[in-house]
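**Student:** I'll drop the sequence and a predicted model, then ask my questions.
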Amino acid sequence: MKILFAASEIYPLIKTGGLADVAGALPLALRNKGHDVKLIMPAYQGILEKVDPILRSINLGNPFGVGDLRILETRIKENNTPIWLLQCQALYERDFGPYVDQNGQDFADNHLRFCALSWAAAKLVVDTSISEWQADILHLNDWQTGFAAAYLASWKLPHPPIVTTVHNLRYNGSFDMHKFADTQISYDLLTMHGMEFYGRFSGLKAGLVYADAITTVSPTYAREILTPEYGDGLDGVLNAMSDKLTGILNGVDYQQWNPAKDEHIAQTYDSNTLDNKNANKQALLQENKLNQDTSQLLFGVVSRLTEQKGLDLVLQALPEFLDTGVKFVLLGSGDKYLEEGFLALEKRYPQQVAIRLGYDEAYSHRLQAGVDVLLIPSRFEPCGLTQLYALKYGTLPLVRQTGGLADTVFEIGNTANGFHFEEANKEALSACMWRAMEAYRQTDKWKQRQLNAMQYDHSWESVTDNWQDLYQSLISKD
């Protein structure tokens, strides 16, 4: 099969979250199964340094009046994956990241920036004058590429089946109606049954309504988003299209996340040498100048600091545990009041708490290998990747039962590999943390949980068959 995979971020070129990990790993896994996959993404500032020399440049003209759009055909250096980069200096060559400015505010022209990306993806699957390579499947990801489905519906041209994957429904890519004229999408689509969304227009809704199949990144999240609690205003739309909705768990790239060969950690280990994990705990404590006693439980967090991730609950619950001598390390950034709250906790417990604001890929590996328990108390979590990484590292996830966390972390029975709680409040989280502390004292049972965690295969190779089956079913219908 020939698959065009469109995304706004792709690891290792650029990453702000789990979308980049998926967009980097799933196409590679599909290519390893023999499929012909190409990527399309904007040529953000600095991206050209991370790809091979440009093979071909194709001028698509100036459809949005902001400068010529160019398709640059090349390959990602690290894994040789073919990629089309959409170049437009006015839209993409900016500092501070793909979506926001130096103040953390969305770029005012984000609608135009990602309409251009979507437009280019749509053109590539219908215009043979751009490329002789023609996709059998167009795979869109989140709102930033959802507009492509609207362009194809607007143009009324034959096109391949469209799959839209929702990585996080809350980010719906909705914009003020006065900006709609900029998109050059037919006004016929601007209805409540089309891409109109509560008096605005939405890239994600377009991607849902005009797709042939909708996927989310876990089976539980696929069920949750059909409810008002998790549907973020789109539950009605999704219920109307539930026959084309399915949940497929994300995989893990075990070339990147594997304690047996991780170059970022102090001591490699696997399930047969699990005792070596303690050297990573020691190294993490030392790196952060914390008390070197490794007998006390070490909690950790790698996350965006937002209420969605339940980090306000962690901030409320931690002091009673720190007073018993446990330790805590955090890597992340986000809401200022949470950043300030965790920094205040570090100041109050300098020998037990280490806070590192921002994101550091190598340090996130060291943290995963070094902590005993990774806290992921999300109010909702479409899939979650950090708990999948933690499982491989024998680090026990402590999670709220929601989305992909509920599908992958179990506290009871022979498959127990972590800890979970149900209600999103401080009391439920604290009770679960106390259970983890009690379990930590039972050395043999703790080690069995670690071994259970490490034996699960969450590789992309293990889930690729689900994607192959979905694509093939759509091609067969077409």
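**Tutor:** That came in fine, so what should we check first? Numbering: from 1, shown residues only.

**Student:** use CA for all of it now, contacts and neighbours both
**Tutor:** OK.

**Student:** and residue 285, what does it touch?
**Tutor:** By C-alpha atoms under 8 Å, 6 or more residues apart in numbering, the contact list for residue 285 reads 291, 292.

**Student:** Recalculate using a threshold of 10 Å.
**Tutor:** 279, 291-294, 298, 327-329, 351-354, 367, 370-371 (C-alpha atoms under 10 Å, 6 or more residues apart in numbering).

**Student:** Identify the residue spatially nearest to residue 462, adjacent ones excluded.
**Tutor:** Leaving out its chain neighbours, the residue that sits closest to residue 462 by C-alpha to C-alpha, 6 or more residues apart in numbering is residue 251, at 7.6 Å.

**Student:** and here's the other structure:
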Amino acid sequence: YVGVYSIEHEGVTYYFLDNEFYFKRDGLYGYFDDGERFTWFSKAVCLLGKHIDFKPDIIHTNDWHSALVNLYVKDFAIGDDWFKDVKTVFTIHNLKYQGIFDPVMLGEVMGVSEDYFHEHGIEFYNNVNFMKAGIVYSDSLTTVSQSYSEEIKHPYFGEQLDGIIRLQENKLTGILNGIDYEEYHPKKDGNLVANYDLRSIKRKKENKVALQKMYNLPVDENKPMIAMVSRLVSMKGLDLVAHIFDELLQEDLQFVVLGTGDSSYEDMFHYFQHKYPDKVAARIYFSEKESRQIYAGSDLFLMPSLAEPCGISQMIALRYGTIPLVREVGGLKDTVHHYDPEKKEGNGFTFTNFNAHEMLFALKEALALYKDREEWMQLIKQAMKSKNDWQESSKKYRALYQDLTKK
């Protein structure tokens, strides 16, 4: 059973597929039958066009959940000319999550020949790998930053798929994600205590004062505030924070964290909040409203990620004039550039290696610059002028689509 619904919004028709047996659940993922659920979804997507009399030029899929679309289009085209000139694009957002299932899926659920189950097909250590199906059978392969597209060709970031990605690299492109500049707009954001833009940056401090009061920190608009809004997991570089947190908190600063994740990191931040009540505010939950106030009220935004295919948080921080301090990896490397006070170039602070004291050195460099109010204001302005909306990225996707269809 497939229910099909549609709605038109701003001149675009959106279609929704319905199957209560597979998708009327509390969450999207993490069920024992995920392989079957997303096989159903992929097959339904492929067949939808024939039923509504709409033949797409391109079907663009994302991550393992819709990756089988790329295989099905090729498979259906063998016996049905309707599919022969339909092109597919597959985007990898995070190679770590691959959709790996028992090979019994192949015939019983997927309904495809064992001819696809081989080293250069969808076989992965004697299992079926949905992500690999997208990589191999798509006509064009993209990922969410130029740096990540290079990183995944190597074993450290390749999640055991680097070999097949190197074989497919001629069709691989890195195109940055972006943020909606109307949604994330410090002048219009209704979540903020004080709205501001480039011409009224001084009002940013009103948000810091409001944040200090909200989180029971001593009110001091001149005290540097470092923030993290993040899933509390190892991939986000929290082991580096744990290693130098005591040393960092000897500085005259405040540290705010918002997010949930592994209990070990949640407990760590609770511990440091108890140890340094005037310096640390740990909010172990997520609130969109509070996250906006943090983006607006903080001075530095810390993202020391072990891996970060693109990253959105640093883009939001830049938009709100909160200076990102990031590890040079994936999309962080492509969007944040180390500030050079001599040349007046750059929009944040960066460090290269996954090393706690290298991060601490960058933090101390940032805190030293913060004391120079004129220089810091220049850096805020450069951060807010950074371009991370969808304008440039959408042009690149359009060019890719045109190249695929030769239109």
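**Tutor:** On my side now, so go ahead. Here the structure is a predicted model, which means the values were calculated and not measured.

**Student:** TM-score for these two?
**Tutor:** The TM-score (TM-score structural alignment, normalised by the length of the second structure) is 0.94; 398 aligned residues with a C-alpha RMSD of 1.6 Å.

**Student:** start and end residues in the first structure for stretch 315-331 of the second structure, please.
**Tutor:** Using TM-score structural alignment, stretch 315-331 of the second structure corresponds to residues 388-404 of the first structure.

**Student:** cool, stretch 131-140 of the second structure as well?
**Tutor:** Matched against the first structure by TM-score structural alignment, stretch 131-140 of the second structure falls on residues 204-213.

**Student:** okay, how far is it across the matching stretch, tip to tip?
**Tutor:** End-to-end distance for stretch 204-213 of the first structure, by C-alpha to C-alpha, to the nearest Å: 13 Å.

**Student:** swap in stretch 296-312 of the second structure?
**Tutor:** 15 Å.

**Student:** mind checking how far that stretch is from the chain centre?
**Tutor:** Distance of stretch 296-312 of the second structure from the chain centroid (C-alpha atoms, centre = their mean, to the nearest Å) equals 11 Å.

**Student:** is it fair to say residue 180 of the second structure lies in a helix?
**Tutor:** No. When classified by DSSP: H, G, I helix; E, B strand; the rest coil, residue 180 of the second structure is found to be coil rather than part of a helix.

**Student:** so what corresponds to it in the first structure?
**Tutor:** In the first structure, residue 180 of the second structure lands on residue 253 (TM-score structural alignment).

**Student:** same deal with residue 385 of the second structure?
**Tutor:** In the first structure, the residue paired with residue 385 of the second structure is residue 455, using TM-score structural alignment.

**Student:** Same question for residue 162 of the second structure.
**Tutor:** So residue 162 of the second structure corresponds to residue 235, using TM-score structural alignment.

**Student:** Now for its match: which residues touch it?
**Tutor:** Here residue 235 of the first structure is in contact with 169, 224, 225, 226, 227, 228, 229, 241, 242 (C-alpha under 10 Å, 6+ apart).

**Student:** at 8 Å instead, please
**Tutor:** Going by C-alpha under 8 Å, 6+ apart, the list of residues near residue 235 of the first structure reads 225, 226, 227, 228.

**Student:** what's the distance between the second one and residue 211 of the first structure?
**Tutor:** I take that to be residue 226 of the first structure. For residue 226 of the first structure, the distance to residue 211 of the first structure - C-alpha to C-alpha - is 17 Å.

**Student:** circling back: what's the end-to-end length of the match of stretch 315-331 of the second structure?
**Tutor:** One end of stretch 388-404 of the first structure sits 10 Å from the other (C-alpha to C-alpha).

**Student:** What of stretch 255-262 of the first structure?
**Tutor:** Start-to-end span of stretch 255-262 of the first structure (C-alpha to C-alpha) is 8 Å.
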